[in-house]
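> Coordinates only, no sequence provided:
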């Protein structure tokens, strides 16, 4: 991904975002899989230098992060006042940032409060490879080149075009910046300081993953999976919030997912002929699911249409 420069093109539309020159940067494992040329006959007497296209960054295991070691209120909240226009632009810039997807509304509000606007000029270095990380950046507007230094020579490996984010890896793992980001036009960024980033985003993501692992481990029909397989399931979990009365699944529809209730309550109903105790829509309530309980898996197992409908009771968050 380009190390510090990479996480992020914000998942937006392909017309604008992050673009890599020629090809994305290779990881060590990818480099190890390249085709090998035949060694010369006297290879034993010649030690060829190992050539790495990109500078190897410091180990990402520099500092283990335990979210349970920090208290939420250990640091006072940082608030940078904003005009309504600034707040709207910030929300628009952040809406597709993957790191923010799992934050609840209160946490997201704290992140937006703590972010500050940084105006940049053409040619300005936003971050420099090898420096300590102080801020995470979200692009509001402008174009930026990604440079990685190899053997003292900087090479442009990609660019951002009016969207995306960068700088998270140095904050998450306490490693030096893995790339240099240079503005190629006047632009504006939103910065988030290291303390707030780690207190809210890193801690939240670690706790969410731990909770998701616990949910997956408790599901009877996934008990047969190996630990590594369950972790892969955790990796693809998404979340969605439903409002009171909103339909989550509909009886008779084709199934493409199942659901775990993270918070709130879900009503399961089924349309049955000849039943007197029915609701207005002709369905009878057959069950309710609360936190940690799941529904919708049967249609996936049997490869048949949904056998029942599910509606939110109050605000519901499902995995």
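Happy to help now that I have it. The shown structure was predicted, so the numbers you read here are calculated from the model rather than taken from an experiment.
> When you work out contacts or count neighbours from here on, use the C-alpha atoms and nothing else.
Fine.
> excluding its backbone neighbours, what's nearest residue 137?
Closest residue to residue 137 apart from its sequence neighbours, by C-alpha to C-alpha, 6 or more residues apart in numbering: residue 191 at 4.5 Å.
> name the element the one you found belongs to?
In the assignment (DSSP states H and E), residue 191 maps to strand 187-193.
> Which strands and helices lie in contact with that strand?
Here strand 187-193 touches helix 105-114, strand 116-120, strand 135-141, going by 3 or more C-alpha pairs under 8 Å, 6 or more residues apart in numbering; DSSP states H and E.
> circling back: got the contact list for the residue nearest to residue 137?
Contacts for residue 191 (C-alpha atoms under 8 Å, 6 or more residues apart in numbering) come out as 115, 116, 117, 118, 135, 136, 137, 138.
> Separate out the buried members of the residues you listed.
Neighbour counting by 16 or more other C-alpha atoms under 10 Å classes 115, 116, 117, 135, 136, 137, 138 among these as buried.
> now these in TSV, with distance to residue 262?
Converted to TSV, the buried ones among the contacts of residue 191 look like this (distance: C-alpha to C-alpha, whole Å):
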residue	distance to residue 262
115	29
116	32
117	35
135	31
136	29
137	30
138	29
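> can you tell me how far residue 113 sits from residue 82?
Per C-alpha to C-alpha, to the nearest Å, residue 113 is found 8 Å from residue 82.
> now do residue 159
Computed as C-alpha to C-alpha, the residue 159 to residue 82 distance reads 28 Å.
> that older thread, nearest to residue 93, of the contacts of residue 191?
residue 138 (6.9 Å; C-alpha to C-alpha).
> Which residue is the nearest non-sequential neighbour of the closest one?
Excluding the flanking residues, the one nearest residue 138 by C-alpha to C-alpha, 6+ apart is residue 165, at 4.3 Å.
> and if you look at residue 272?
Nearest one to residue 272, counting by C-alpha to C-alpha, 6+ apart, is residue 283 at 6.6 Å.
> From residue 188, how far off is the one you found?
Counting by C-alpha to C-alpha - residue 283 and residue 188 are separated by 54 Å.
> Got another one to weigh against that:
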């Protein structure tokens, strides 16, 4: 049972612009992105954190386990995680009439009701009652959010509770410990020792745990096989048939040993039998998964170094922008508004033909919502992002009240507006815009940067109609083969591993790309519920549970499903050829990638842009009358 909503993430414009509604049409509103507070947990020290467990009798333990297994969100966790959460839940009792959750408060705790009844009300209206053995308040353990309903005790009640910090520690810890064990196992196999760390890390993600009972055959001599095994628990017996057809034990293998590696090379007739001695757990990988991961992960055209010509151009640009100040610009109008930023169209006073977009951020709001890290990361990443498919950031300024980002002006309007007005796009149009996004992601991913907020709201068109990514507030330099844990993104676009707090990397962008293709072709995203938690639960059920509309062709549906695989290491774009695998997919057959990169192919829609000051492709926004207080004392923005 979910009783919560979302904090307005707030600091973005060109991404969370609220469009004025036309009086006679249903309003398709822009979606808010969510950013959890950065996790206070340091992954390197997590294994040393001691979790506090609370005594429970058998009945309570079983009731909590059943409640968790019965909950739409919790049932997706691993059995070991459910047991640890149950172990760490602490008891609390409240008398009849007491308030468990108050609408409007910040929430950080999830509850299991063991005894009694509670009532859920929203704005004074009764929604439902909840009885024993049920979970409620689960959105609060994903990120800091405002409770959108009140829960009151109808009788004396007994609850079990765990807070966000405890839950996230358990989730991160189990994943990290398992991943480091798997990586160590792999590292001990001689034929894997030369593999780079990021590939070992991906192999560890793709290993599947398989259990065997005493005397089970794991491999039979003479059979064909494509699977490689590492023993993580127990012992196995290796035997071969002699000339008298008798099974002769050759050796016994135990934890850390491996067998079947020839199958990964393609020599797949088994030369011995392997049987379990007692209970055995193996980590298993098949040849197909192995082949997908072992290969040159570098995307060649993204590894090109800038030519001298490009370097000279960037140097000249840098020199020019280092000498301009805020006073050199006239403000023309507002292009977009977010929770506490706005984007202004500005003109260079001494060169009226040059216009820019100036993103203006209120320092006070940034500090109040602890977004300093995101802002500085956005600046750092954008200053280095020299791709024709990413909006350029030329320079930043600051004064006592605001931070300013001087951006390239793209006056073709937002892709979101075009989608809103047209309803959906055909294959060719979608292919073009998706191609632009893929080029932007290829640039970022080859540099170890993840974007994390892909959606039509964050794609803007230039005067030619080519698409560029804007709004890098959630982008993060993670490094190749590394993961990060902060919950962020827009609910409909968030990958399952972000929801389940498993740690995520650039493969989360591959998932979002699949969602984007679906939305551009059909007009709405595949996963969406009446509140964020419902959306997350639908995402966790998987793409195969979604009925695709007729207008999505077979090959487009195949691409979407391969981008939206639950297991990140199976996703197209996250395997040995990286983004090339997406570009080679049959849906892109015949698409002119070189023409796209060189800007020589026609865009499906050429916006009308009459000169550098034409804002007609943007909605109208009133002036900002609210003056924020100055903020002189915080030292963090000295780097800005």
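Done, it's in. Note that this is a predicted model, so its numbers are computed, not measured.
> What does the TM-score come to for these two?
TM-score for the superposed chains, counting by TM-score structural alignment, normalised by the length of the first structure: 0.53, backed by 222 aligned residues with a C-alpha RMSD of 4.5 Å.
> is it fair to say residue 214 of the first structure lies in a helix?
Yes - assessed with DSSP: H, G, I helix; E, B strand; the rest coil, residue 214 of the first structure lies in a helix.
> any idea what it aligns with in the second structure?
Here residue 214 of the first structure is matched to residue 184 in the second structure, going by TM-score structural alignment.
> any idea how far its match lies from residue 232 of the second structure?
For residue 184 of the second structure, the distance to residue 232 of the second structure - C-alpha to C-alpha - is 11 Å.
> With neighbour numbers in mind, choose between those two.
Between residue 184 of the second structure and residue 232, counting by other C-alpha atoms under 10 Å, residue 232 is the more crowded of the two (21 against 15).
> quick one: contacts for the more buried one?
The contact partners of residue 232 of the second structure, by C-alpha under 8 Å, 6+ apart, come to 255, 256, 280, 281, 282, 283.
> Kindly reformat those residues as CSV and extend each row with distance to residue 4 of the second structure and neighbour count.
Shown next, in CSV, are the contacts of residue 232 of the second structure (distance: C-alpha to C-alpha, whole Å; neighbours: other C-alpha atoms under 10 Å):
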residue, distance to residue 4 of the second structure, neighbour count
255, 46, 16
256, 46, 19
280, 43, 23
281, 40, 20
282, 41, 24
283, 39, 22
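> Now these in TSV, please, with extra columns for distance to residue 405 of the second structure and secondary structure.
As requested, these are arranged in TSV below (distance: C-alpha to C-alpha, whole Å; DSSP: H, G, I helix; E, B strand; the rest coil):
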residue	distance to residue 405 of the second structure	secondary structure
255	56	coil
256	53	coil
280	58	strand
281	54	strand
282	53	strand
283	49	strand
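> from those residues, which two are the most distant?
Longest span within those, C-alpha to C-alpha: 256 and 280, 12.0 Å.
> okay, and the common contacts of the two?
Taking C-alpha under 8 Å, 6+ apart as the criterion, residue 256 of the second structure and residue 280 both touch 231, 232.
> still on that earlier bit, so which of the helices and strands packed on strand 187-193 of the first structure is nearest residue 273 of the first structure?
When these are compared by C-alpha to C-alpha, helix 105-114 sits nearest residue 273 of the first structure, at 42.4 Å.
> If you count neighbours, what's buried in that closest one?
In terms of neighbour count (16+ other C-alpha under 10 Å), helix 105-114 of the first structure has its buried residues at 108, 111, 112, 113, 114.
> mind listing what the aligned partner of residue 205 of the second structure in the first structure touches?
Using TM-score structural alignment, the equivalent of residue 205 of the second structure in the first structure is residue 235. The contact partners of residue 235 of the first structure, by C-alpha under 8 Å, 6+ apart, come to none.
> ranges for the helices of the stretch 401-550 of the second structure?
According to DSSP state H, counting those that start in this stretch, the stretch 401-550 of the second structure carries its helices in the segments 415-422, 427-445, 496-499, 507-522, 532-541.
> and what of the stretch 151-300 of the first structure?
With helices called from DSSP H, counting those that start in this stretch, the stretch 151-300 of the first structure shows them at 168-173, 194-196, 203-217, 227-235, 297-302.
> Could you dump these into JSON lines with distance to residue 96 of the first structure added?
As requested, the helices of the stretch 151-300 of the first structure are arranged in JSON lines below (distance: least, C-alpha to C-alpha, whole Å):
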{"stretch": "helix 168-173", "distance to residue 96 of the first structure": "15"}
{"stretch": "helix 194-196", "distance to residue 96 of the first structure": "19"}
{"stretch": "helix 203-217", "distance to residue 96 of the first structure": "16"}
{"stretch": "helix 227-235", "distance to residue 96 of the first structure": "18"}
{"stretch": "helix 297-302", "distance to residue 96 of the first structure": "29"}
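> just the ones you listed: most buried one?
Comparing the helices of the stretch 151-300 of the first structure by mean neighbour count (mean count of other C-alpha atoms under 10 Å), helix 168-173 ranks first with a mean of 22.
> same for that helix, what does it pack against?
So helix 168-173 of the first structure, by 3+ C-alpha pairs under 8 Å, 6+ apart, packs with strand 135-141.
> ok, and what's touching the helix or strand just after the strand it packs on?
Sequence order places strand 143-150 as the next helix or strand after strand 135-141 of the first structure, per DSSP H and E. The contact list for strand 143-150 of the first structure (C-alpha under 8 Å, 6+ apart) reads 5, 52-55, 129, 154-162, 178-187.
> again, 7 Å this time
The contact list for strand 143-150 of the first structure (C-alpha atoms under 7 Å, 6 or more residues apart in numbering) reads 5, 53-55, 154-162, 179-185.
> The stretch 251-400 of the second structure: helices as residue ranges?
Going by DSSP H, counting those that start in this stretch, the stretch 251-400 of the second structure shows helices at 262-265, 287-293, 308-322, 363-368, 372-384.
> Turn these into a markdown table, columns for distance to residue 272 of the second structure.
Formatted as a markdown table, the helices of the stretch 251-400 of the second structure follow (distance: least, C-alpha to C-alpha, whole Å):
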| stretch | distance to residue 272 of the second structure |
| --- | --- |
| helix 262-265 | 12 |
| helix 287-293 | 19 |
| helix 308-322 | 59 |
| helix 363-368 | 64 |
| helix 372-384 | 53 |
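> This completes my enquiry, with thanks.
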